[in-house]
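> Predicted model follows, preceded by the sequence.
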Amino acid sequence: MWELMQRLMKDEVLKDFVLVGGTALSLKIGHRLSVDIDLFRQDGFDAKELHIYLEDNYNAQSAHVFKNSVMTFIDDIKVDLISHQYPYLKPFETVEDVRLVSLEDIGAMKLLAIAQSGRRIKDFVDMYQLLEYNPLVVYLEGYARKYGANPIGARNAINDFNNVSSKQIMEYFPGKKEEWEKIIERLWHAKINIRTLFEPVRKEDYGIKPGNNKRRGFKI
């Protein structure tokens, strides 16, 4: 996965795309394994043309092509290339040739995903970890600036777990449901006191052994 990511990042055709989401966060803090690549850019692009390019140069398979988005598989790795036409809260950084959005941008995007859906357990896990780097108020303010939206809905959404299936919980925390309870508890406290910065947890709690993984939270 790391080799593919670096190849994509060095590709001149893809120079306007930046890594976002859980994989970007995993590279920054190493909190969980991530097995897909989400690449965003700020302006629109010709999705059909890009799809053909990816087929010809990366042997991309099983693609879904929509306006300003290509969702495909390369070497059995899920790769999404999407136009996300909202401003960056901070300049992106480059780590070993990989362009990454800031924690503030990731937090705002996670809040958007939770507010719009709230179905993916990994979004709540990521917010749980993000709260060790900035208090919730920072991400709520970023959400408001980035999307021009009232952050009250997002603040309430981080405590709405009704759309997270029990199957996801069992798969993500096999035999360790108490870890999910810890996430729920922290997010409840964050909603009540949005200026709280939380203490770090051990990475081992999420299957990560610091120092043993070549690329932090990457599955490679």
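In hand now; what should we look at?
> Going by C-alpha atoms from here, please, whenever you check contacts or count neighbours.
OK.
> Most distant residue from the centre of this structure?
Asp56 (27.7 Å; CA atoms, centre = their mean).
> can you pull out the strands in this structure?
18-19, 36-41, 61-66, 69-74, 77-83, 93-95, 98-100 (DSSP state E).
> Which among the ones you listed is found nearest to Gly118?
Gly118 lies closest to strand 36-41 among the strands of the chain, at 18.4 Å (CA to CA).
> Check it against this one:
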Amino acid sequence: MLQEQTVPGATFELLKILMKDEKLNKFYLAGGTAIALYLGHRTSIDLDLFSLEDFDNTELEFYLSQQYNFLTDNKARSTLKGSIEGVKIDFITFNTPLCEQIQNIGGIRLFSLQDIIAMKLLAIADNGTRLKDFIDIAYLSMQFSFDEMLSFVAYKFPNKNLQIYRKALLFHNDIYFDVPIQLTEKKYQWGKIAKRLDEMVTSPKKVFEHSPL
């Protein structure tokens, strides 16, 4: 069961409409909104839709603009970013091996948590500015050990040096801390999140019983 309360009603309704569109049946939800729907730990407002296949961004842009009044912000090869009725939406090709099969829960197609974890850790290693990525990984420590998370990375992104991800999880100097965070149950405290991240790296086989907060 998805934690629908973590996504604004209008955003979730739009997501359901897009999921029913046959022309978009090769796109699957990932990113922070997918994790929020799985875990229920924080609110999320953007939609990140990934495809395992390349797509024609001009053709998709035209269809979305005609059907949904899609407004384009940016496009590149197999990438289209914009908004529908104020909801930010990214359409991106991500054709790497799947750790687990695509999930379908209540008509919503999602990448598995295992695949999303690998993508989140890659984002942290490549960028490391987004506070939400670190918070999501900290909460996911209640589902998987850090060693398990690294195994997802190794499967999805072969030939990557896993030591990079250990270091990236503990490097916080580039994080934009002024981004508002709305957790669903407790008040956000960075110190406790950072402590959990450190514990994950120092005890990589441990699955934590309690929330980082």
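Okay, I see it. Source: prediction; values computed, not measured.
> Enumerate every residue touching the residue nearest the centre of structure 2.
Centroid check for structure 2 by CA atoms, centre = their mean gives Gly31 as the closest residue, at 1.5 Å. When contacts are counted by CA atoms under 8 Å, 6 or more residues apart in numbering, Gly31 of structure 2 touches Leu47, Asp48, Ile116, Met119, Lys120.
> Check Ala154 of structure 1 too.
Per CA under 8 Å, 6+ apart, neighbours of Ala154 of structure 1: Leu111, Leu112, Ile114, Ala115, Leu140.
> what about the aligned partner of the first one in structure 2, neighbour count?
With TM-score structural alignment as the criterion, the equivalent of Leu111 of structure 1 in structure 2 is Leu121. Summarising burial for Leu121 of structure 2: neighbours were counted as other CA atoms under 10 Å, giving 24.
> ok, now how distant is Leu121 of structure 2 from Leu80 of structure 2?
Distance of Leu121 of structure 2 to Leu80 of structure 2, given as CA to CA, to the nearest Å: 23 Å.
> Against Glu53 of structure 2, how distant is Leu24 of structure 2?
Leu24 of structure 2 is 12 Å from Glu53 of structure 2, where distance means CA to CA.
> The residue farthest from the centre of structure 1 matches what in structure 2?
Asp56 of structure 1 maps onto Gln66 of structure 2 when the alignment is built from TM-score structural alignment.
> cool, and Phe92 of structure 1?
Counting by TM-score structural alignment, the partner of Phe92 of structure 1 is Ile102.
> now do Pro200 of structure 1
Under the alignment (TM-score structural alignment), Pro200 of structure 1 pairs with His210 of structure 2.
> which ones are touching the residue lying closest to its match once chain neighbours are set aside?
Leaving out its chain neighbours, the residue that sits closest to His210 of structure 2 by CA to CA, 6 or more residues apart in numbering is Met142, at 6.7 Å. Going by CA under 8 Å, 6+ apart, Met142 of structure 2 touches Val207, Phe208, Glu209, His210, Ser211.
> ok, now with 6 Å
Residues near Met142 of structure 2 by CA atoms under 6 Å, 6 or more residues apart in numbering: Val207, Phe208, Glu209.
> Export the residues you listed as CSV, with columns for distance to Lys186 of structure 2 and neighbour count.
Formatted as CSV, the contacts of Met142 of structure 2 follow (distance: CA to CA, whole Å; neighbours: other CA atoms under 10 Å):
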residue, distance to Lys186 of structure 2, neighbour count
Val207, 21, 17
Phe208, 17, 19
Glu209, 16, 9
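> out of these, who's nearest Thr93 of structure 2?
Thr93 of structure 2 has its nearest neighbour among the contacts of Met142 of structure 2 in Val207, at 31.5 Å by CA to CA.
> Not counting its neighbours along the chain, what's nearest the closest one?
Ser145 (4.6 Å).
> what residue of structure 1 takes the place of the one you found?
In structure 1, Ser145 of structure 2 lines up with Pro135, judged by TM-score structural alignment.
> neighbours around the residue lying closest to Phe17 of structure 1 once chain neighbours are set aside, how many?
Closest residue to Phe17 of structure 1 apart from its sequence neighbours, by CA to CA, 6+ apart: Arg41 at 4.7 Å. By other CA under 10 Å, 20 other residues sit near Arg41 of structure 1.
> What lines up with Arg41 of structure 1 in structure 2?
Using TM-score structural alignment as the criterion, Arg41 of structure 1 maps onto Ser51 of structure 2.
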